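**Student:** Provided below are the primary sequence and the corresponding predicted coordinates.
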Amino acid sequence: MRKILIKNAKLVNEGVVKDGEVYIEDDLIKEVADIISVKSHDVKVIDAEGQFLLPGVIDDQVHFREPGLTHKEDIAFGSRAAVAGGITSFIEMPNTNPQTVTIELLEEKFDLAKESSVANYSFMFGGTNDNLEEIKKINPKNTPALKLFLGSSTGNMLVDDEKVLEEIFKNSPVLIAVHCEDEQTIKDNLAKYKKDFGDDIPMVYHPKIRSVEACYLSSSKAVKLAKKTGAKLHVFHVSTAKELSLFEGKKALKDKKITAEVCIHHLWFNDTDYEKKGTRIKWNPAVKTEKDQKALFKALLDNKLDVIATDHAPHTKEEKDQAYTKAPSGGPLVQHALPAMLEFYHKGQISLPKIVEKMCHNPAILFQIEKRGYIREGYKADLVLVDPNAPWTVQKDNILYKCGWSPFEKTTFKSRITHTFVNGKLVYKNFKVLDVKNGERLMFDR
């Protein structure tokens, strides 16, 4: 039996920060108390020396590119970078190659992760215009959600048949997670700027091409359809102030049928950063204005935005450094998401319990994940120790992404993740991933 005692920690959990200790046996948290006395001689003691102990972060939106696009990223690399960033569980997206649009292909991805993932894992099922019968076969106990692309996507994953869409909303056995950008609006905007600039459109026009109107038109339609059909809807990566009127902040998360999230890059960057960062911060939906950025942060604090995610979506440097129309959207984020949020804490913009609520507790509530997301007795021992006073700078030699770059390069963070535990095993310590493939398939309490 594996036994670990984490002593002298400041536990950040369920709305409070307090001194405490955590005792782990095998993969479970056995005891949480102010002081724990363990007499057994075979207990490994870790003295936190006053560091913060958080539940492991649950990232509900990553693209780890496996199968088919593994020159950019794969589950092994992605999960290693995730645990280095304090993310102990991830939910991955279906737009791989082949796309995850049958139950058989979904299970093949689970088999890949079982062999290679350091973190806990799950995969969303992908909806298309013609796979409704497969959608009906989804098992809610072992599959987190159905992902729909209501804006630009690869291949057959753009769901633009309104009759089919309504049938999917009526029949999905699980929560529906959506990417909302109106395709026709984007096409019209792109044609206008291509006429002016050709392929080399200045990046400053990206949020005008993938505009506020494109986002609002799509997300408002999705919300309207969810209300009409009674479907449970989660709107990914909200990027505009205008969209915030669609969401409620007063209800408890467990009572909401329509929820929304914000991503790290929409909180950290705004359109003034395009001049320096260029296509390295080209995302869909686009990073928009400082006004949008500030409104998103306020909505996060006011609980209109329920979850913080990464939308980790790596591409190679060579792919990103092409002209505007050829450079793909997306960037790597899992290693630096929690350190970035902790910078906002240091600036007094958000509390530690609120960060934990949005990155740990709420994803567990939203997807009804079994026994994760909290520091509680009987729960899985997914835990993260953070030293709030150990500055470090993001640079090439400490970036763990397969693509080898980060939009945060040369950024100095005040907080350092020192230890990450997945199912009771230490998998990361002080800049080193301890290649322990201890990830488990997430299960759902439905």
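**Tutor:** Thanks, I have the structure now. Residues are numbered from 1 along each chain as shown.

**Student:** use CA for all of it now, contacts and neighbours both
**Tutor:** Will do.

**Student:** Name the nearest residue to residue 422, ignoring sequence neighbours.
**Tutor:** residue 382 (4.6 Å; Cα to Cα, 6 or more residues apart in numbering).

**Student:** Surely residue 392 and residue 412 touch.
**Tutor:** Yes: the pair residue 392 and residue 412 qualifies as a contact (Cα atoms under 8 Å) at a distance of 5.5 Å.

**Student:** in the chain, which helix has the most residues?
**Tutor:** Ordering each helix of the chain by length in residues (DSSP state H) puts helix 212-229 first.

**Student:** helices or strands up against the next helix or strand after that helix?
**Tutor:** Going down the chain from helix 212-229, the next helix or strand is strand 233-235, by DSSP states H and E. Applying 3 or more Cα pairs under 8 Å, 6 or more residues apart in numbering; DSSP states H and E, one finds that strand 233-235 contacts strand 176-179, helix 212-229, strand 258-263.

**Student:** 7 Å instead?
**Tutor:** strand 176-179, strand 258-263 (3 or more Cα pairs under 7 Å, 6 or more residues apart in numbering; DSSP states H and E).

**Student:** Make JSON lines out of those and add distance to residue 67 and mean neighbour count.
**Tutor:** What follows is these, written out as JSON lines (distance: least, Cα to Cα, whole Å; neighbours: other Cα atoms under 10 Å):
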{"stretch": "strand 176-179", "distance to residue 67": "21", "mean neighbour count": "23"}
{"stretch": "strand 258-263", "distance to residue 67": "24", "mean neighbour count": "23"}
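
**Student:** Presented hereafter is structure B, for comparison with structure A:
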Amino acid sequence: MNRILIKNAKIVNEGSIFEGDVFIEDKYIKEIAEKISAKHSDVKIIDAEGSYLIPGAIDDQVHFREPGLTHKGSIETESRAAVAGGVTSFIDQPNTVPNAVTQELLADKYARAAEVSYANYGFMMGGTNDNLEEILKTDPKNVPGVKLFLGSSTGNMLVDNPETIEKIFSSTPMLIAVHCEDEATIKHNLEKYKEEYGDDIPVKFHPEIRSAESCYISSSKAVELAKKTGARLHVFHVSTAKELDLFTNKIPLEEKKITAEVCIHHLWFTDADYEKKGALIKWNPAVKSAADRDALWKALNDDRIDVIATDHAPHTLEEKKNPYTSSPSGGPLVQHSVVAMFEAYHQKKISIEKIVEKMAHNPAKLFKIDKRGFIREGYFADLVIVNPGLPWNVKKENILAKCGWSPFEGVNFKSRITHTFVNGQLVYSNWKVKDIKAGERLTFDR
């Protein structure tokens, strides 16, 4: 029997912080109290005095690159980076090779994760212009949702047939998550810059090519269609101030039919950073202006934006060095997302309670994940201890993503993850990931 007693922690849960102890037995949180004494001789005691105990982060948008793109990353390597960063559950996207657009291909990903994942896992079913029948076979209790690329990105899964999109919105009761950028606008902008620069367009023009307008055209159409059809819509990686009026904070999350997510990179970087970081911060949608970033922070804090995620999407440095038109968009972020948000807490941009709400509670609520995302008795013990006063520097030697680089390289973070528990197993401590692949399939209360 696995028994662990965490003592003297600042427990962050459901809008409050209180000092106390948490007792883990087997996979579950057995007891939460001000003081708990060890009742068994085999209890491992961890003193968390001065540190925060938070529910493990649930990252609702990652690309762990398996199958078919494992030179960039794999379920094993990227889930290892995740638990080192305090992410205990992830939802992976379908733009692998082959694309996860049939029940058989989706099942293959789940089978692989069962063998190798350090963190809990869910895999989105991919939508295409012609796989509605496959989408409708998806079991909502075992799969987080359906992913539609309404703008092209890595993997070429563009869904651009308006009739098909409306059929999917009308037919599936599942959550539909969308990547929103308008393809026609992007193509028009790209041709303009290619006429001047050829393929070697300076990356600083990325937010002009994949513009705020392209985001708004696409996301506003998706929201309009969701309202028309009653679909349950979740808009991934909102990146512009203009889009924020599409979302509301007037009703509780549980009652929202249309929700929004923001990613770490859109909260951290601005277009001024392209000069120094270049293609390392080339994402789709693009990192945009400081005004956009400020508006995203405001919407995150006033609850128009519901979730913080990473869109963790590793590429090799060699691929990133290609000319603009062949340099892929995306970067590794899952190891540094929680500490990046704690850095924002130190900068007084967000409270720790709000970080936990947006990175753990809300993804659990939004996807209706069974017994995860909260520190509650009877819930799975997916827990993270964060020391807010243990500075460290991101460098190549401590980056765990397979690609071996990070846009945060050289950053000094004030906070550090000291312990990560997945299903009650201590999978990360003393700056090392243990060889315990404790991840389990996420299930959904639907």
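**Tutor:** Cool, the structure landed. Predicted, not measured: the structure shown is a model, and the values here were computed from it.

**Student:** Need the TM-score between these chains.
**Tutor:** The TM-score (TM-score structural alignment, normalised by the length of structure 1) is 0.99; 446 aligned residues with a Cα RMSD of 0.7 Å.

**Student:** rewinding a little: export the helices and strands packed on strand 233-235 of structure 1 to JSON lines and tack on distance to residue 341 of structure 1?
**Tutor:** Converted to JSON lines, these look like this (distance: least, Cα to Cα, whole Å):
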{"stretch": "strand 176-179", "distance to residue 341 of structure 1": "23"}
{"stretch": "strand 258-263", "distance to residue 341 of structure 1": "11"}
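
**Student:** Of all those, which one is nearest residue 201 of structure 1?
**Tutor:** Judged by Cα to Cα, the one of those that comes nearest to residue 201 of structure 1 is strand 176-179, at 23.9 Å.

**Student:** Return the distance of that closest one from the chain's centre.
**Tutor:** Mean-position distance between strand 176-179 of structure 1 and its chain equals 13 Å (Cα atoms, centre = their mean, to the nearest Å).

**Student:** Where in structure 2 does that strand align, residue-wise?
**Tutor:** Here strand 176-179 of structure 1 aligns to structure 2 at residues 176-179, judged by TM-score structural alignment.

**Student:** Have a look at how far, on average, that stretch is from structure 1.
**Tutor:** For stretch 176-179 of structure 2, the mean deviation from structure 1 after alignment is 0.1 Å (mean Cα distance after the TM-score superposition for structure 1).

**Student:** Please report the distance of the residue nearest to residue 369 of structure 2 when sequence neighbours are not counted from residue 372 of structure 2.
**Tutor:** Spatial nearest neighbour of residue 369 of structure 2, excluding adjacent residues (Cα to Cα, 6+ apart): residue 444 at 4.5 Å. For residue 444 of structure 2, the distance to residue 372 of structure 2 (Cα to Cα, to the nearest Å) stands at 10 Å.

**Student:** Which one's more surrounded, these two?
**Tutor:** The neighbour comparison of residue 444 of structure 2 against residue 372 (other Cα atoms under 10 Å) goes to residue 372, with 28 against 19.

**Student:** Surely the more buried one touches residue 364?
**Tutor:** Yes: assessed by Cα atoms under 7 Å, residue 372 of structure 2 is found in contact with residue 364 at 6.4 Å.

**Student:** which neighbours do these two share?
**Tutor:** Counting by Cα atoms under 7 Å, 6 or more residues apart in numbering, residue 372 of structure 2 and residue 364 have no contacts in common.

**Student:** Contacts only, for residue 73 of structure 2.
**Tutor:** Residue 73 of structure 2 touches 64, 65, 314, 401, 402, 403, counting by Cα under 7 Å, 6+ apart.

**Student:** That one -> structure 1?
**Tutor:** Aligned partner of residue 73 of structure 2 by TM-score structural alignment: residue 73.
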